[in-house]
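Asker: Here's a sequence, model it:
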Amino acid sequence: GFYLFSSLKSHLQKNGYFANNNIPLPDLRHVLDLVALGTVADVVKLDQNNRILISEGIRRIRAKQCAPGILALLEISKRQAETLQASDLGFSVAPRLNAAGRLSDISRGIKCLLTDDMNDARRYAQELEAFNQKRRIEQERIQLEAEAIVKAQEVSESKFALSLFDPSWHEGIVGIVAGKLKEMHHCPCAVFAKSGDCLKGSIRSIPSVHIKDLLDLVDRQNPGLILKFGGHAMAAGLSIKPEDFWHFKRAFSKAIKQHLDAKIPTVELLTDGEPEAFDISLDNAQLLADSGPWGQGFEEPIFYGNFEIVEQRVVGEKHLKCRLKLMGDTRIHDAIAFFQAPLDTKQVTVAYKLSINTWRGATNLQLMVEQISASE
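Answerer: Next up is the predicted model:
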């Protein structure tokens, strides 16, 4: 979209449109904050051009040369504009913008981004925060109910694919739940909700299953089963008749099992190696932060190592806050693992990112745990 407007501006300028109509030449730098937000929120692949646009957008937000709505959303999510990272846009701003559209009307999010008045922006941000809180409560309920359905199924049913439905589930939230279930069970997951006379489903897939191509196959093998569908390699949406849910469930699982040659998909986490003890430092965390933006197609480095758990406790929404000591080293590092239960072992292997945690004016190194398990 940005490049289209840039090209259009050049074309109109070349043909004298602005000069002939006494219109000031548009400065597209003023929309780079929105370009950065949209690119990160939509998980667009970060090629060289996109990284430049995001970097410039983040620079403008840090300087507070941006939409008041972005500042208001950062404020309400307790993020500092001056130290903004791309991940803050993806994990703090975007969910609040999307919450209104998931539960009600997306126009509130649009109004928040378009207003020039900071007071109005804060008011819209408060509304979006309320929607986000409702979304989180509803998401947790649906996820718990979905997990109960999975546990009640035969183990063989959930090895290759999951298809779940309940008439009380909200169609704006089933996509998030499908993503969470996919991460937990390491297989493609389809979660459906009632939508008028149909069931609308969201599917999240794994790297070894191109889900759009697989739905093409299911559609060809079962004419009329899928009313409509669309998507890409890792995610898709579809509509089916309520009475066809069990037919779809069987066809979907069968197609994936055949595609995988009846081999249960394995989970692989690629890392950038095991750093030396002295490399695990605040300076290197800052160096990596300054080397961003990181994101889809340009992933932030992940490291691994063997640690001893010195202390662990559950905080917030089922997150594990712990203090870790690298084996053979004396220093102790703060770490956090999201949605992780306490471990009953002291010796663990950890995959992690180096991050910076600022709290009450103090800045410290924090390990962001991607995966943690008992050492072999």
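Asker: make it CA atoms for all contacts and neighbour counts henceforth
Answerer: Noted.
Asker: Now the terminal residues of stretch 288-303, how far apart.
Answerer: 12 Å (CA to CA, to the nearest Å).
Asker: Go ahead and name everything in contact with that stretch.
Answerer: The contact list for stretch 288-303 (CA atoms under 8 Å, 6 or more residues apart in numbering) reads 40, 43-47, 51, 54-55, 85-87, 270-275, 351-355.
Asker: can you check stretch 265-285 too?
Answerer: Applying CA under 8 Å, 6+ apart, the external contacts of stretch 265-285 come out as 160, 186-187, 208, 301-305, 326, 329, 351, 354-356, 364-365.
Asker: One more sequence to fold, the one below, so I can look at both together:
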Amino acid sequence: MPIIQYRRPDAEAVQRLIQSGIHPVIARILAGRGVAEPESVALLLRALEQPGSMRDLEKAAHLVAECVLKQKNLFVIGDYDVDGGTATALLMDFLTQCGARVDFLIPNRVTEGYGLSPALVERAAAHQADCLITVDNGISAFAGVEAAKARGMMVIVTDHHLPGQGIPPADAVVNPNQPGCRFPWKSTCGVGVAFYLAAAIKKVLIAAGHPPVHGLDLGQFLDLVALGTVADVVPLEKNNRIFIRAGLKRLRQGTARTGLLALMRVSGISPATVQAEDLGFRLGPRINAAGRLEDMRVGVRLLLTRDAEEADTLAKKLHSLNGERQQIEAEMLEQALERAQQLLPEFAEGLPHPLTDEDAQAVQAPRILCLQDPQGHEGVVGLVAGRIKERTGLPTLVFAPGADAGVLKGSARSIPNVHIRDFLAEMDAQHPGLILGFGGHAMAAGLTVRTQDFDRFAQIAQALALQRIPFDALAHRVWVDGEIEADYCTLDLAQEIEAFGPYGNQFPAPLFIGTFRLLKSQRIGKDGQTLKMSVALDGAGRTGQPLQAIQFKRGEVPDPEPGDICRFLYTLSVNRFRGEESLQCIVQQVMEPVSTAVV
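Answerer: Just a heads-up that it's a prediction; the model follows:
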């Protein structure tokens, strides 16, 4: 059972928001997420942070603009995830419209690995590249940058990942997380940095009187920025929420790029009602499938094409690849769960709380999980690590064989209280050579180890975790926005909650707790894992109107009976079906019945 914690928004902030005309429940939600003033609510595009404080941005813009004007050969060096793919497409499209000579390269995840490598430099050199521009990578590419410089190439690094020891010797490095950068929104992802670079290049080219940029609308790229920002699961600070809301507006207006409209069609998404969740859970995985299983160039081609027939073909290919990815993930997850259950003593489905450190030591409870799948696919290890982390509440690392013999590629997913990149950095400092390479941020990281070193790696990771991760940090805490009065539990409120999005990392979707009387229920779906219910809020001495509720992935547990009074953790949702909208409660968890119906 999770530990329920209530958000305690500042009462004065709530009142200011209510006085400005905001619904009391919405005011409570916003204030609980740090939105304290009415003027901070609108998320207008004109409030987007100006890029003047981003270190090296102006320098990079002048260098790239000079290459455009002199018709030098530019190559965008991308990454194989959605953030890298959208950033690649953005700069490719923008520079092409500027009249530049530009192409792109994205390393194959399996055969070439991550980022700007010396091997990738050789590929660029074969195409007579004069300037390389990295997007969503490069901050740790010392060898790649040095190889490019040795060949006389200009190198512009744009990235958002945390630097390691030092900064590579590029001609310009644009990264909000590098030392000395005063840009305030450190959570800007790779495609966001690329957008700012495009804006700066446009400004330089306008000053130079370059005709192609006159009338070039940067707004056309906001659908890409929104998709990459949501898919990369970066913290949704104000600037990122502005990006996402502006991008969603273009998608809903039907003015998004041809490839995204085609991908929405094969995904069953109506542009008019598309939400941030659709970008993260439906569009993003389909584009990611290209980089995981085949080649991210397929995804970039989809994002670049203006031909509707080609877009449909590529969208169907990505849809098929995603189905293949889902099958591989399911098989790997089954294997990983079996191994996790062997490592976790008597509590395989989540840790019992609260436990003291002494209790945890007594049962040798792991603080971190390191799992290896000898037949696994390295393109899916991150997804499996995330699933295991959600099931167990533990930071999880999953490894599979890499393309090179004797090497494992791993992916880590962490929890809010454990900075996984810093954890790996400490391991690397204490045991040089154990980790062949790593990178990432607080919640996710990638790494490479020798197959023969895996057991030693796992033992050292566990020992360090016992020192650095207090058991209390692993407690499964769920933050809720309190209860909703029956009169407020309406379709209008659900629509307002939706309108005040987007929601995501560090700006979570509102989660409520409430007491409900179960009127009726039934299991539905092919596997019978979905519980459909009719319920009524039960509180303050009165029962509300009947509501439709649904719980997915219910599992093999007994269902409450009609007449039972239960506590739910739930969200309010707008259910859309055949052009009609209705209120629906999405139940995250059914707590034990408060009282049971007398039969």
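Asker: How close are the two chains, by TM-score?
Answerer: The TM-score (TM-score structural alignment, normalised by the length of the first structure) is 0.93; 373 aligned residues with a CA RMSD of 2.0 Å.
Asker: In strands, which of the contacts of stretch 265-285 of the first structure appear?
Answerer: 303-305, 326, 351, 354-356, 364-365 (DSSP state E).
Asker: Count the residues that sit near the equivalent of residue 326 of the second structure over in the first structure.
Answerer: Counting by TM-score structural alignment, residue 326 of the second structure corresponds to residue 136 in the first structure. By the measure other CA atoms under 10 Å, the count of residues near residue 136 of the first structure is 14.
Asker: how close does residue 136 of the first structure sit to residue 173 of the first structure?
Answerer: 9 Å.
Asker: How about residue 57 of the first structure?
Answerer: For residue 57 of the first structure, the distance to residue 173 of the first structure equals 29 Å [CA to CA].
Asker: Just among the ones in strands among the contacts of stretch 265-285 of the first structure, which is most surrounded?
Answerer: Most neighbours among these, by other CA under 10 Å: residue 354, with 26 neighbours.
Asker: wait, it sits on residue 369?
Answerer: No. Residue 354 of the first structure is not in contact with residue 369 according to CA atoms under 8 Å; the separation is 9.0 Å.
Asker: what about the helices in the stretch 51-200 of the first structure?
Answerer: Using DSSP state H, counting those that start in this stretch, the helices assigned to the stretch 51-200 of the first structure run over residues 68-76, 86-88, 94-103, 107-114, 118-152, 174-185.
Asker: what about the first one, distance to the chain center?
Answerer: What it means is helix 68-76 of the first structure. 19 Å (CA atoms, centre = their mean, to the nearest Å).
Asker: same deal with the third one?
Answerer: Distance of helix 94-103 of the first structure from the chain centroid (CA atoms, centre = their mean) equals 13 Å.
Asker: And for the second one?
Answerer: The chain centre lies 10 Å from the centre of helix 86-88 of the first structure; the measure is CA atoms, centre = their mean.
Asker: Same question for the fourth one.
Answerer: Remark: helix 107-114 of the first structure is offset 21 Å from the chain centroid, using CA atoms, centre = their mean.
Asker: against the second structure, where does that helix fall?
Answerer: With TM-score structural alignment as the criterion, helix 107-114 of the first structure aligns to 297-304.
Asker: Kindly report the same for the last one.
Answerer: Equivalent residues of helix 174-185 of the first structure are located at 381-392 in the second structure, counting by TM-score structural alignment.
Asker: for that stretch, which positions count as buried?
Answerer: 381-390, 392 (16 or more other CA atoms under 10 Å).
Asker: what's the closest non-adjacent residue to residue 2 of the first structure?
Answerer: residue 35 (7.1 Å; CA to CA, 6 or more residues apart in numbering).
Asker: That neighbour -> the second structure?
Answerer: Checking TM-score structural alignment: residue 35 of the first structure goes with residue 225.
Asker: Would you confirm that its match contacts residue 244?
Answerer: Yes. Assessed by CA under 8 Å, residue 225 of the second structure is found in contact with residue 244 at 7.2 Å.
Asker: Just the buried residues of stretch 325-339 of the first structure, please?
Answerer: Those would be 325-326, 333-338, for stretch 325-339 of the first structure by 16+ other CA under 10 Å.
Asker: Nearest to residue 26 of the first structure, out of these: which one, please.
Answerer: Proximity to residue 26 of the first structure was ranked across these by CA to CA; first place goes to residue 338, at 43.5 Å.
Asker: which residues touch the aligned residue in the second structure for the closest one?
Answerer: Here residue 338 of the first structure is matched to residue 552 in the second structure, going by TM-score structural alignment. By CA under 8 Å, 6+ apart, the residues touching residue 552 of the second structure are 529-531, 587-588.
Asker: Now flag whichever of those is closest to residue 63 of the second structure.
Answerer: residue 588 (51.1 Å).
Asker: Let me see the contact set for that closest one.
Answerer: Here residue 588 of the second structure is in contact with 551-552, 568-571 (CA under 8 Å, 6+ apart).
Asker: Am I right that it falls within a strand?
Answerer: Yes. Judged by DSSP: H, G, I helix; E, B strand; the rest coil, residue 588 of the second structure forms part of a strand.
Asker: which residues in the stretch 151-300 of the first structure form strands?
Answerer: Per DSSP state E, counting those that start in this stretch, the stretch 151-300 of the first structure carries strands over the ranges 162-165, 189-195, 198-204, 226-231, 235-240.
Asker: so the last one aligns onto which residues of the second structure?
Answerer: Right, the one you point to is strand 235-240 of the first structure. Taking TM-score structural alignment, strand 235-240 of the first structure hits residues 444-449 over in the second structure.
Asker: does the most centrally placed residue in the second structure count as helix, strand or coil?
Answerer: Taking CA atoms, centre = their mean, the centroid of the second structure lies closest to residue 233, which sits 2.1 Å from it. Secondary structure state of residue 233 of the second structure, per three-state DSSP, is coil.
Asker: re the thing from before, most neighbours, which of the contacts of residue 552 of the second structure?
Answerer: residue 587 (22 neighbours).
Asker: Need the three-state assignment for residue 533 of the second structure.
Answerer: Residue 533 of the second structure ends up strand, using three-state DSSP.
Asker: any idea how far the match of residue 338 of the first structure lies from residue 28 of the second structure?
Answerer: 27 Å.
Asker: what's the answer for residue 586 of the second structure, then?
Answerer: 20 Å.
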